[in-house]
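J.: the following block contains a protein sequence and its predicted model.
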Amino acid sequence: MTIAIDIKPNIILCSPQLPFDVNRKSLLEGFVFFKEAYYSSIEKGTQKGYNSLFKALFEWFEIKQERDGKDWLNLIFSSFSVHDANAFFDYLKNEKKVKYKKIEKIGVSNKTFNNYLTYFITFYNFFIDRSLLPVNQNPLARFSKKNTESNQHTPFTNKQIQLIKQRMLDTKAYQLLTFVQFLYYTFARPGKEVRLLQVKDLRAKTIFFPSSRAKNATGDHVAIPPELEIIIQENNYREYPPHYYIFTLKGKPGPTPVGINYFSKQHRNILLAVGITEPEYDMYGYKHTGNINLYHATKDIKAVQRQNRHKTSAQTDTYLRKLGLLMDEDPIINFPKFGGEELESKKPVPLNEELAFQQ
């Protein structure tokens, strides 16, 4: 049994089928136990995040072992203290060498720091939830996250989208145009959800994203807006074999989907051609623009919630606020006067921009 990082041969690995003794097994053995029991329930991208954390911790153990001679690689699980946890996260911010766009620097970003912290806390909660570790023995319980920018993917304005659409038409990037319109109308993710969309996922009035590809591993439907239905019918997508992928190298449904970076490279060239050079603009921006336009058109948070597949309206409310919506809207200003007379003040005028891609 192995973990995604190279663990030294002298570390005895445990079997996930046996009870895990935190007072006898090492912390690195705990990662193996966790991996075998937990990884099947999370996405591959999240698995990579955990593996990155485990690798960083392993590297830190090796450095510590060279410095003080202590057998850190076989450190007993329950012996990993708050002091050790602080030292590890200090190492991440102040010593660890990282590469970003081929440039080496010292210290992980605040976002990576926060991700590692979340992964580590979840790792400890895994053992606590199974009564393998006392609740008061989580060394990360009082750790705080670093400040980060709340929104990395900037929404496109409708004017920007008009320029992008025209450039795609001029360069005959028809499949790319269809792809980003699916992002805009479905609020889905480009990498796993829309890129791997299959004919069988296109239902009569909805698109189904199966749990194997959906965020949070929960399969669910989104509605097909009228403009998207026109696109589907014009391309006769439902006429192809059910197992065919919508987006392929041939530009029509087929048995093999395009690669993970196929559209992103084309899209970046389109953006540069229309003068959009900032790195925060990417294909996730269409989802945000779609949300903004749907909310402005309907003022219906429930509709936005359903299309986003959010479990709660509070989640949708938070998301819309991050997009700059709901900030100046206070329904109480429209409270009728005593006696039923109309207020002299008028309701805020909603934005009247036409929805992008409207034909």
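T.: Ah, there it is. Numbering: from 1, shown residues only.

J.: contacts, neighbours, all on C-alpha from now
T.: Fine.

J.: residue 81 is in contact with residue 136, isn't it?
T.: No. Using Cα atoms under 8 Å, residue 81 makes no contact with residue 136, being 11.5 Å away.

J.: of these two, who's got more company?
T.: residue 81 (14 against 8; other Cα atoms under 10 Å).

J.: distance check, that one against residue 247.
T.: 50 Å (Cα to Cα, to the nearest Å).

J.: same deal with residue 320?
T.: The value you get for residue 320 to residue 247, if Cα to Cα is used, is 30 Å.

J.: same question for residue 297.
T.: Counting by Cα to Cα - residue 297 and residue 247 are separated by 29 Å.

J.: hang on, the earlier thing: what about residue 320 and residue 247, which has more around it?
T.: Using other Cα under 10 Å, the more surrounded residue of residue 320 and residue 247 is residue 247, with 26 against 20.

J.: contacting residues for the more buried one?
T.: 175, 179, 195-197, 253-254, 257-258 (Cα atoms under 8 Å, 6 or more residues apart in numbering).

J.: keep only those of the residues you listed that are in strands.
T.: When strands are assigned by DSSP state E, not one member of those lies inside them.

J.: tell me where the stretch 101-250 of the chain has strands.
T.: Using DSSP state E, counting those that start in this stretch, the strands of the stretch 101-250 of the chain run over 103-106, 206-209, 220-223.

J.: an error on my part: the question was meant for the stretch 251-359 of the chain.
T.: Using DSSP E, counting those that start in this stretch, strands in the stretch 251-359 of the chain do not occur.

J.: ok, and here's another one to check against it:
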Amino acid sequence: MTKRTQNSNRSPYPYKLPRLIKTTNVWYILYYVWNVDTQKLVRKRVSVEGRTDAEREQDASEIIAWVSKELQSGAYVGTPKPSPQPAASDVTLSKNLTLTQAVAYFFQTKRDIADSTAILYTNYSNHFLAFFKERGNAQVQLRQITKPVVLAFMDQVRLAGKTRNNILGFMHSFFEMYVEREVIEKNPAAKIRKDSLEESEDHLPFTPEQIRELKESILERGDEQLWLFCQFIYYTFARPGQEIRLLQVKDLMPTSIRITAKRGKTNRFRYPFLSPALEAEIIRLGLRKYPPDYFVFSNASNSDNPNHPDNFKVVPGPTPPGQNSYYNRHVRHLKKLGLFGKDYDIYSWKPTGVIALWSATLDMKLIQEQCGHSTINQTDRYLRKLGLVIRPEKLNEFPTI
């Protein structure tokens, strides 16, 4: 009998919760997640690892808990499509502008939004439009949306604090655009406080001992791909999801890597420097010898056996790996070391690298360039968030007169 599709009130998408499947040769977790492109549930499976049945049961329990949480919080696959909107050229800016028209005009005039950010903004605006449609007010005018209305919408958003703050940030920018154009007089999202986030909601950096243990664990398994992936994050401060995963051979410049505007968070090109250690790895692996359009990290397999050691070797190819491929492989090692679920993940290699470079150089301008921050103040805030400040003992180097 087919298991009934469930839908938590926290998720706008249907899903089927994960369950453990045991066969003679392999154990795996089976679940179904909504594909926003095809508008259908798609089947997914995650392999369970462990040397004994007890270890596999523990691994399965942790995977099921994590996948269930993601599904119930609104996880999906594919790229969300915006709701049908009128063309911006058909929209007349007036005091009677509807929310639907305002959303269309916003996306077709804000051309400086990075692709990844545009996807998130599209998702946020679709939820906001659905909020009014469900209440029989699909043609609400922008001037009718007040602070209490925005608060009512935010109150029914049952997502993590960081996501709630991102939604609120989008709404502030969205309404501010129409204040500037004198369509509305006040920004209804302007004075709404963001959620206070605990420090645990950030990506914790690894300690030197954890770095050593993770490296040993990853290389003991023979996963050269994953270790190189971690090194790229650590040395370049680039983001794993788009900037590293979609890195191509042609992006390996002589002294830097190129992060295109389409892949970057800020919708502009940037060029993090290559450290001597990372450049040595690139040369050792001969990465620049492959075709320019090949992806440095590819999903190509050298064996039908997914656990074959050859599949973990660094071999660029014509197609990139799956979105969560390296994240999931990294989770295995976090679990092995007892770090999973304690605010460590593959993104933790970035703050780990920032701390290491700052400690070695105390060069804020270099950190700014490597992080791609637009201002030195942004870098200062980031360093302080990591607990890094100018050390007072540097005053000992102050020349005497």
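T.: Yes, it's here. If you're wondering where the values come from, they're calculated on a predicted model, not measured in any experiment.

J.: quick one on the thing from earlier: reformat the strands of the stretch 101-250 of the first structure as TSV; add mean neighbour count and distance to residue 242 of the first structure.
T.: Shown next, in TSV, are these (neighbours: other Cα atoms under 10 Å; distance: least, Cα to Cα, whole Å):
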stretch	mean neighbour count	distance to residue 242 of the first structure
strand 103-106	11	45
strand 206-209	20	13
strand 220-223	18	17
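
J.: of all the ones you listed, which lies closest to residue 113 of the first structure?
T.: Residue 113 of the first structure lies closest to strand 103-106 among the strands of the stretch 101-250 of the first structure, at 12.8 Å (Cα to Cα).

J.: summarise which helices and strands the closest one is packed against.
T.: When contacts are defined as 3 or more Cα pairs under 8 Å, 6 or more residues apart in numbering; DSSP states H and E, strand 103-106 of the first structure packs onto strand 97-100.

J.: make it 10 Å
T.: Packing partners of strand 103-106 of the first structure (3 or more Cα pairs under 10 Å, 6 or more residues apart in numbering; DSSP states H and E): helix 82-94, strand 97-100.

J.: which bit of the second structure covers the shortest one?
T.: Spelled out, it's strand 97-100 of the first structure. Against the second structure, there is no aligned range for strand 97-100 of the first structure (TM-score structural alignment).

J.: which strands or helices does that strand pack on?
T.: strand 103-106.

J.: now swap in the first one and tell me
T.: Contact partners of helix 82-94 of the first structure among helices and strands, from 3+ Cα pairs under 10 Å, 6+ apart: helix 44-68, strand 103-106, helix 110-129.

J.: what's the longest one in contact with?
T.: For helix 44-68 of the first structure, the surrounding residues in contact (Cα atoms under 10 Å, 6 or more residues apart in numbering) are 3-8, 28, 31-32, 35, 38-41, 43, 69-75, 85, 87-89, 91-92, 95-96, 112-113, 115-120, 122-123.

J.: can you pull the buried residues of that helix?
T.: 47, 49-62, 64 (16 or more other Cα atoms under 10 Å).

J.: widest-spaced pair of those residues?
T.: Most distant of the buried residues of helix 44-68 of the first structure, by Cα to Cα, are 47 and 64, 25.7 Å apart.

J.: what does residue 247 of the first structure correspond to in the second structure?
T.: Match for residue 247 of the first structure (TM-score structural alignment): residue 297.

J.: tell me the counterpart of residue 333 of the second structure in the first structure.
T.: Residue 333 of the second structure maps onto residue 270 in the first structure, by TM-score structural alignment.

J.: what's the burial count for the counterpart of residue 108 of the second structure in the first structure?
T.: Applying TM-score structural alignment, one finds that residue 108 of the second structure aligns to residue 36 in the first structure. Residue 36 of the first structure: 15 surrounding residues under other Cα under 10 Å.

J.: OK, contacts around the closest residue to residue 36 of the first structure other than its chain neighbours?
T.: Spatially, and ignoring its direct neighbours in sequence, residue 36 of the first structure is nearest to residue 16 (6.3 Å; Cα to Cα, 6 or more residues apart in numbering). Taking Cα under 10 Å, 6+ apart as the criterion, residue 16 of the first structure is in contact with 1, 29-30, 32-37.

J.: what remains of the residues you listed once you look at the second structure?
T.: Cross-checking the contacts of residue 16 of the first structure against the second structure gives 29-30, 32-37 as conserved contacts, using both residues aligned by TM-score structural alignment, their matches' Cα atoms under 10 Å.

J.: show me which of the residues you listed are buried.
T.: Buried, going by 16+ other Cα under 10 Å: 29-30, 32-35, out of these.
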